[in-house]
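Colleague: One predicted model, sequence on top.
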Amino acid sequence: MEACRRSNRKRKPSEKARKNTSTSSWIIEDVPDYKERDQELEMISDGFTITQQINRKLNSDQFDIILENMWNDFSIEKKNLFKYLDCLWFDMYMTQETKPKVLKWIKKENIFSKKYVFVPIVCWGHWRLLILCNFGEFIQSQTQCPCMLLLDSLNSSDPKTIEPNIRMFLRDIFREENTEEIADSVANIPLLVPKVPQQQNSEDCGIFVLYYINLFMQSAPEDLSIIESYSNIMNENWFSVEGLETFWNEICTSI
């Protein structure tokens, strides 16, 4: 999961700089600014105190910071299996004006040299995770054939509505690399939607995607028959609510 080229976004500004600069123009409008905080009143014996909680609905800058911090915690050996794309690249690809830039950036990264590629997707104010598996293995075999996993913490939103956009995205990546024959085969690559733990509110989708990445990196082996065996790694009981909350309490301090 090598860090790919950034999308010309500023890194997390200092406290002084935050007062004088606005957030990146590429931050999705439906995802709130990280300066926003939920406030709750807590009754105490001698009156009220106001405690502040970090808004759990992550924007792209928050997501990016947490992902980089997570990445740095993994060993070099583990990271050699993975790559990840900038969390805004898919959304930028969907915009005609920025599509050519995104495809050129991806071409330079040689993403399919890795076993697994994480593609965070934030569209319509909702986060999903696409995992490209074995895409360097286009010689058909029973154990190493490529496939895609789409992880969605809100399956009621019908994850496969985005499938045409995903396949178009991959076809254009291969065409940019002048591999037209492989681009034509994208339609035959399975897109699987595993049953994974679901969010219980309207805010936690970004946290779920980060936790999906964290747990998948911990458990995914070097050689995996992903079509047959992915359910051994992820399912409805993949993690508990307590595990997710512990993860959130640890990562929220970085933003």
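Modeller: Yes, it's here.

Colleague: For the rest of this, base every contact and every neighbour count on C-alpha atoms.
Modeller: Noted.

Colleague: How many residues are close by L192?
Modeller: Using other CA atoms under 10 Å, L192 has 17 neighbouring residues.

Colleague: do you know how far it is from F63?
Modeller: Separation of L192 from F63 (CA to CA, to the nearest Å) stands at 24 Å.

Colleague: go on, L215?
Modeller: Separation of L215 from F63 (CA to CA): 16 Å.

Colleague: Which one of those two is surrounded by more residues?
Modeller: Between L215 and F63, F63 has the larger neighbour count (other CA under 10 Å), namely 19 against 14.

Colleague: Identify the residue nearest that one in space, chain neighbours excluded?
Modeller: Nearest non-adjacent residue to F63, counting by CA to CA, 6 or more residues apart in numbering: G206, 7.1 Å away.

Colleague: I'd say P190 and C145 touch.
Modeller: No. Counting by CA atoms under 8 Å, P190 stays clear of C145, with 9.5 Å between them.

Colleague: Look at those two and report which has more neighbours.
Modeller: Using other CA under 10 Å, the more surrounded residue of P190 and C145 is C145, with 20 against 13.

Colleague: and that one, what does it touch?
Modeller: Residues in contact with C145 (CA atoms under 8 Å, 6 or more residues apart in numbering) are 134-135, 137-139, 225.

Colleague: Out of those residues, who's the most crowded?
Modeller: Neighbour counts for the contacts of C145 (other CA under 10 Å) peak at N134, which has 23 neighbours.

Colleague: now the closest residue to that one other than its chain neighbours: how far from I182?
Modeller: Residue nearest to N134 in three dimensions, not counting chain neighbours: P146, with 4.5 Å by CA to CA, 6+ apart. Look at P146 and I182: by CA to CA, they are 12 Å apart.

Colleague: more neighbours, the two?
Modeller: P146 (25 against 15).

Colleague: Show me the contact partners of the helix or strand hosting M148.
Modeller: Assessed by DSSP states H and E, M148 sits inside strand 147-151. Strand 147-151 is contacted from outside by 128-135, 159, 189-196, 209, 212, 226-227, using CA under 8 Å, 6+ apart.

Colleague: And for M94, the neighbour number?
Modeller: Number of residues near M94 (other CA under 10 Å) recorded here: 15.

Colleague: Put this next to the previous one:
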Amino acid sequence: MKRKMRNKEGQPSTNNFDIYLRGMWKIILKNKIAGCTFIYTLWFKNYMSNTCNSRTDALRWISNEKVFEKRYVFIPMCEGGHWNLLILCNLDKTVDSKTRPCLLLLDSLQSTISDKHKAGLQTFVKNIYKEDGRVGAEAVVKYPFGIPKVPQQTDGSKCGQYVLYYIYKFLMCCPQNYNWEEDYPGFVSGLQII
């Protein structure tokens, strides 16, 4: 039986998005992905569920990825049938270093982003800190949080493809360590409408 790779709207299913991402990850040069990782989409989906066990499991799985040793952590998210991308930068740095931690949210339908959504993502990152036993979880709300202007989709069915494109282009263009003052928004100038 052939596996269904897309949902009825033409988007990659949550289960299969990870297959596409893993395939892309394998073809990118090793020096580009060194110090980077991605979080499986189902982990974020479990975190967002309203059950305590799912949320706890998701945070434990994310913590096991050793995200605080990474330069960049890519978190593809599918909420309400729409894909967007959260990039955690410099979690291996301190808040007072030149390349301090920051968050980037890339969305091909930027009109869907609200302050409530931003606060929810900051809480998610705070909970990752807490799960890992790290100090400084409360400082997450002070991290720069960028929502750069990125190419926008013109239909309702390509947001998953845009997220894969954003990941690829970021990896190809990103600096060794992301400096908010010098590099934001940086890589988006290399993005083109797909």
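Modeller: That came through, no problem. In this text, all values refer to a predicted model and were calculated from it rather than measured experimentally.

Colleague: How close are the two chains, by TM-score?
Modeller: Aligned and superposed, the two chains score 0.90 in TM-score terms (TM-score structural alignment, normalised by the length of structure 2); 192 aligned residues with a CA RMSD of 2.0 Å.

Colleague: could I get the contacts of C145 of structure 1 as a markdown table with distance to M94 of structure 1 and secondary structure?
Modeller: Below are the contacts of C145 of structure 1 laid out as a markdown table (distance: CA to CA, whole Å; DSSP: H, G, I helix; E, B strand; the rest coil):
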| residue | distance to M94 of structure 1 | secondary structure |
| --- | --- | --- |
| N134 | 25 | coil |
| F135 | 22 | coil |
| E137 | 27 | coil |
| F138 | 26 | coil |
| I139 | 30 | coil |
| S225 | 31 | coil |
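
Colleague: wait, which of those is closest to L88 of structure 1?
Modeller: Nearest to L88 of structure 1 among these: F135, at 21.4 Å, using CA to CA.

Colleague: which residue in structure 2 lines up with L154 of structure 1?
Modeller: When structure 2 is aligned by TM-score structural alignment, L154 of structure 1 is paired with L109.

Colleague: try I44 of structure 1
Modeller: Using TM-score structural alignment, I44 of structure 1 sits opposite a gap in structure 2.

Colleague: Relative to I50 of structure 1, how far out is I44 of structure 1?
Modeller: Per CA to CA, I44 of structure 1 is found 10 Å from I50 of structure 1.

Colleague: Quick one: end-to-end distance for stretch 27-42 of structure 2.
Modeller: OK, stretch 27-42 of structure 2 end separation, CA to CA: 23 Å.

Colleague: what comes up buried for that stretch?
Modeller: Buried residues in stretch 27-42 of structure 2, counting neighbours by 16 or more other CA atoms under 10 Å, are found at 32, 35-42.

Colleague: Which of these fall within helices?
Modeller: Mapping the buried residues of stretch 27-42 of structure 2 onto helices (DSSP state H) picks out 32, 41-42.

Colleague: which of those lies closest to T154 of structure 2?
Modeller: Nearest member of those to T154 of structure 2, counting by CA to CA, is T41, at 23.8 Å.

Colleague: Could you pull up the contacting residues of the closest one?
Modeller: 14-15, 17-18, 75-78.

Colleague: Among those residues, which one has the most neighbours?
Modeller: Highest count within the contacts of T41 of structure 2 by other CA under 10 Å belongs to P76, 28 neighbours.

Colleague: Now do the shared contacts for P146 and I182 of structure 1.
Modeller: With CA under 8 Å, 6+ apart, P146 of structure 1 and I182 have common neighbours F138.

Colleague: Which residue in structure 2 aligns with the residue nearest to F63 of structure 1?
Modeller: Per TM-score structural alignment, G206 of structure 1 is aligned with G160.

Colleague: Equivalent analysis for W124 of structure 1, please.
Modeller: W124 of structure 1 maps onto G80 of structure 2 when the alignment is built from TM-score structural alignment.

Colleague: And its match, how close does it get to S13 of structure 2?
Modeller: G80 of structure 2 is 12 Å from S13 of structure 2, by CA to CA.

Colleague: With neighbour numbers in mind, choose between these two.
Modeller: S13 (18 against 6).

Colleague: Enumerate every residue touching the residue nearest to the more buried one when sequence neighbours are not counted.
Modeller: Excluding the flanking residues, the one nearest S13 of structure 2 by CA to CA, 6+ apart is R6, at 5.1 Å. By CA under 8 Å, 6+ apart, the residues touching R6 of structure 2 are 12-13, 16.

Colleague: Residues in contact with the longest helix seen in structure 2: which ones?
Modeller: When structure 2 is scanned for its longest helix (criterion: DSSP H), the result is helix 115-131. Residues outside helix 115-131 of structure 2 that contact it (CA under 8 Å, 6+ apart): 59-60, 62-63, 135-138, 140-141.

Colleague: Can you tell me which of those residues has the most neighbours?
Modeller: L59 (23 neighbours).

Colleague: corresponding residue for that residue in structure 1?
Modeller: Per TM-score structural alignment, the equivalent position to L59 of structure 2 in structure 1 is L103.

Colleague: got a list of what that match touches?
Modeller: With contact taken as CA under 8 Å, 6+ apart, L103 of structure 1 is in contact with 93, 172-173, 176.

Colleague: And what about it, helix, strand or coil?
Modeller: Reduced to three states with DSSP: H, G, I helix; E, B strand; the rest coil, the structure at L103 of structure 1 is helix.
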